[in-house]
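Visitor: got a structure for you, letters missing:
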């Protein structure tokens, strides 16, 4: 799949400065699902084009497809390697991540200036009404051109959709165009190739800042980007309801509601601080959101994040700015490892956290994790959070309480099931345990998130 970005601003080769990619060099990047290449098929003073070519490995793709999310042949026969959607959005962020921030060391004034830009994609998955591209890009000021692509010219009865050639053009900042493409390509597709969790809400709000709140198709974008009703409602809560009036109308300062995930992490960080711990573990740290809170607390002198994903650890290091902040080197360590194996590096800590981690394990691994954390690592305190399955009825359609909150969850516990596990584990390994509700609490279904705090006895 291919994305080209073209400008006629002169000198047009300044596009290389804005993208942080030199027109005379070819950049190749390995991705978990294939390879991305950035090159310039045209680079003159009057016109410059940067091309992002993404080659998806269909064999690797088939190996990572979960059987419960597809029909038997879908992992082998699908449009994922060819039609632009979430794969290309991920490659775009990987290739042009610095450009998406709007920063340019040599051309900051140009980065802040709207430029004549054209984005062209020869094949885009656009599942929905035929005017969907116009409904998404049009309100942002773009001229939108689409050309339907036949599924097979030899069988016209099969129809032309859902694939189109897409061209959007306008005078915009490069940063804005990249943000629009990053958000709206998966929205056009209506599907994503990766797990959708709380981090997706933050991504959407971050890249949608300044335009999503006023977009007439905001509800459509939220629904197709996030998919799950709980996440859609979480994102929607960040926008002020119209009936409450603007800050100017009410005379009150703007105070956006905190995200559910942020509230959870803030509370966990506070509980860890209350334990008076000096050495803390974030088990399953992901991209380091809890770690970023912990480093701001001088009390925590030794902070360790562990995750099974090496890529997530790289992102955490970038967001913590470990290379740019040498003062953190003596306090923060990021470890690659799995909680399904004993790990001597995790022993001797005052406190540890498992924030929205256990539900991603296969149930038969839970006993092993419990033994490795409480029996082998044995932190003096352990904070565990997990979704409350009963609360799903608030989100589910037609009262379907059996539906899990996220596709990547292997199980979700009721309040009684969570307490049964926690009390059994506490008794077996010599801990006392208390419970706390996090987030909204329904009078019948209980809290959105449930938390257990273990304290080593003796």
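Guide: Nice, I can see it. Here the structure is a predicted model, which is why all the values come from computation and not from measurement.

Visitor: hey, let's count contacts and neighbours off CA atoms from now on
Guide: OK.

Visitor: assign residue 202 to helix, strand or coil.
Guide: Residue 202 falls in the helix class when you classify it by DSSP: H, G, I helix; E, B strand; the rest coil.

Visitor: number of nearby residues for it?
Guide: 16 (other Cα atoms under 10 Å).

Visitor: which ones are touching it?
Guide: Contact criterion Cα atoms under 8 Å, 6 or more residues apart in numbering gives no residues in contact with residue 202.

Visitor: can you pull the contacts of the nearest residue to residue 170 once chain neighbours are set aside?
Guide: Once flanking residues are discounted, residue 170 sits nearest to residue 142: 4.9 Å by Cα to Cα, 6 or more residues apart in numbering. The neighbourhood of residue 142, defined by Cα under 8 Å, 6+ apart, consists of 168-170.

Visitor: go on, residue 25?
Guide: When the contact criterion is Cα under 8 Å, 6+ apart, the partners of residue 25 are residue 39.

Visitor: one more time with 6 Å, if that's ok
Guide: In this structure, residue 25 makes contact with no residue, judged by Cα atoms under 6 Å, 6 or more residues apart in numbering.

Visitor: then it would be within a helix, right?
Guide: No - according to three-state DSSP, residue 25 belongs to no helix; its state is coil.

Visitor: ok, second structure coming up, stack it against the first:
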């Protein structure tokens, strides 16, 4: 079994610090079922790849097994990614899985460009399930189906896939996703499952499992369909779900967009835009439950301000921030405020973000929004994202002419966003450019559209 992790973060060799394995050495870890080797087939400033090679002892797997010896030996267990890989990840990359790095802690908490490949995955549920598991987490998924026998294509395809994941996330998130979801894809585990597995699932699923659209399937398969364990795990997840998605789940917007991973893609786009501009201080206006604020606090931003008019949303954001490391918590300020009123507390910040918020304003209040943001606060950089109404035609569950959220006051076409943004930029002394977020349709465009404003009288 072979799993590779690649980054193009510069310097890419920092991957060695994140995984706690030196690029110039081969590290071997003895396991009860074989040996895990960690090596680096490439390690340069621009690109670095770590490979986890798992050598499973097939004789050891069946040594004490009674019954049908031939059936035990004729098995794909030594050759497909499964719970064996999860154990190898926890043993070989345990510190990285926990999000810790002695030499590069800030980098360990930062989302970077990552690519993971798994040479052969056991997938009961096939390509469709693999996508349903990984795409909602923000990964771009590439899959190659593997024939049962390359010399006999008429035999068809088996249940094995080659899997590649690409995205901008922390190394700890990548390892946690693989740790939990590879056994889920396989729908089996090589060891006895008891109540301790619930703690493992919730620990490594923290921050993503509670809102995952396949959370019940993940829980059921991870716990090997043991009803009492599954029920206990879901009961422990339920309060987290209520806190994380109470506001949006009721309206249905989250469920509508989740298959496209728009929430994760939007935040990744905003983070990358801020990083490219060299931003140090930023306010997230309409921060809601604080997902973007928490992600920015984990990176190198010196000050992150979250502003929202909803007291309950800020309370949840506060609980989320409280879970961050102390150095990240110190960078965050949460405050009650409105997008349409001048706020002296926001003056002097490098940037402001307004992610899927502007469409909740009454159209007649857009002028007040402009004045509060572009005149009073006047940050060097402003990032506004909003739904693209043209793309709504591609949502099968959305009625013709309906809006994505019951609280939306409007949704703009691409031309309408550009008309408003160019007018606001001209009126308020900014330049503006536009970008799509999400997969683009040749006719209907991307599901989310962004306007990036840069102040003319100074760099961001």
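Guide: That came through, no problem. Just so it is clear, the structure is predicted and the values come from calculations on it, not from any experiment.

Visitor: TM-score of the superposed pair?
Guide: Comparison of the two superposed chains (TM-score structural alignment, normalised by the length of the first structure) gives a TM-score of 0.52, and 246 aligned residues with a Cα RMSD of 2.0 Å.

Visitor: so which of the contacts of residue 142 of the first structure is the most crowded?
Guide: Of all the contacts of residue 142 of the first structure, residue 168 has the most neighbours under the rule other Cα under 10 Å, reaching 22 neighbours.

Visitor: where does the residue lying closest to it once chain neighbours are set aside land in three-state SS?
Guide: Once its chain neighbours are removed from consideration, residue 168 of the first structure has its nearest residue in residue 144; the separation is 4.7 Å (Cα to Cα, 6+ apart). When classified by three-state DSSP, residue 144 of the first structure comes out as strand.

Visitor: residue 144 of the first structure: what's it in contact with?
Guide: Residues near residue 144 of the first structure by Cα under 6 Å, 6+ apart: 134, 167-168.

Visitor: give me the nearest residue to residue 65 of the second structure, chain neighbours excluded.
Guide: Counting by Cα to Cα, 6+ apart, the residue nearest residue 65 of the second structure is residue 72, at 7.9 Å.

Visitor: look through the second structure and tell me its longest strand.
Guide: Secondary structure assigned by DSSP state E gives strand 157-169 as the longest strand of the second structure.

Visitor: can I assume residue 308 of the second structure is in contact with residue 336?
Guide: Yes - the criterion here is Cα atoms under 6 Å, and residue 308 of the second structure meets it with residue 336 at 5.3 Å.

Visitor: residue in the second structure paired with the residue nearest to residue 168 of the first structure?
Guide: Superposed on the second structure with TM-score structural alignment, residue 144 of the first structure falls opposite residue 141.

Visitor: gap between its match and residue 40 of the second structure?
Guide: Distance of residue 141 of the second structure to residue 40 of the second structure, computed by Cα to Cα, to the nearest Å: 23 Å.

Visitor: swap in residue 226 of the second structure?
Guide: Counting by Cα to Cα, the gap from residue 226 of the second structure to residue 40 of the second structure is 39 Å.

Visitor: can you map out the helices along the stretch 51-200 of the first structure?
Guide: With DSSP state H, counting those that start in this stretch as the criterion, the stretch 51-200 of the first structure has helices at 58-64, 86-95, 97-101, 108-111, 132-137, 174-189, 198-207.

Visitor: in the shortest one, what's buried?
Guide: Of the residues in helix 108-111 of the first structure, those scored as buried under the neighbour-count criterion (16 or more other Cα atoms under 10 Å) are 110-111.

Visitor: so between residue 308 and residue 336 of the second structure, which is more surrounded?
Guide: For residue 308 of the second structure versus residue 336, neighbours defined as other Cα under 10 Å are more numerous around residue 308 (22 against 12).

Visitor: so stretch 314-330 of the first structure matches what in the second structure?
Guide: Counting by TM-score structural alignment, stretch 314-330 of the first structure has no counterpart in the second structure.

Visitor: again but with stretch 417-424 of the first structure, I slipped
Guide: Against the second structure, stretch 417-424 of the first structure falls on no residues (TM-score structural alignment).

Visitor: ok, now stretch 76-93 of the first structure?
Guide: With TM-score structural alignment as the criterion, stretch 76-93 of the first structure aligns to 73-90.

Visitor: residues of that stretch that come out buried?
Guide: Buried residues in stretch 73-90 of the second structure, counting neighbours by 16+ other Cα under 10 Å, are found at 77-90.

Visitor: is it possible to get TSV of these that adds distance to residue 427 of the second structure?
Guide: Compiled in TSV, these are given as follows (distance: Cα to Cα, whole Å):
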residue	distance to residue 427 of the second structure
77	65
78	65
79	63
80	60
81	57
82	58
83	59
84	61
85	57
86	56
87	59
88	58
89	55
90	56
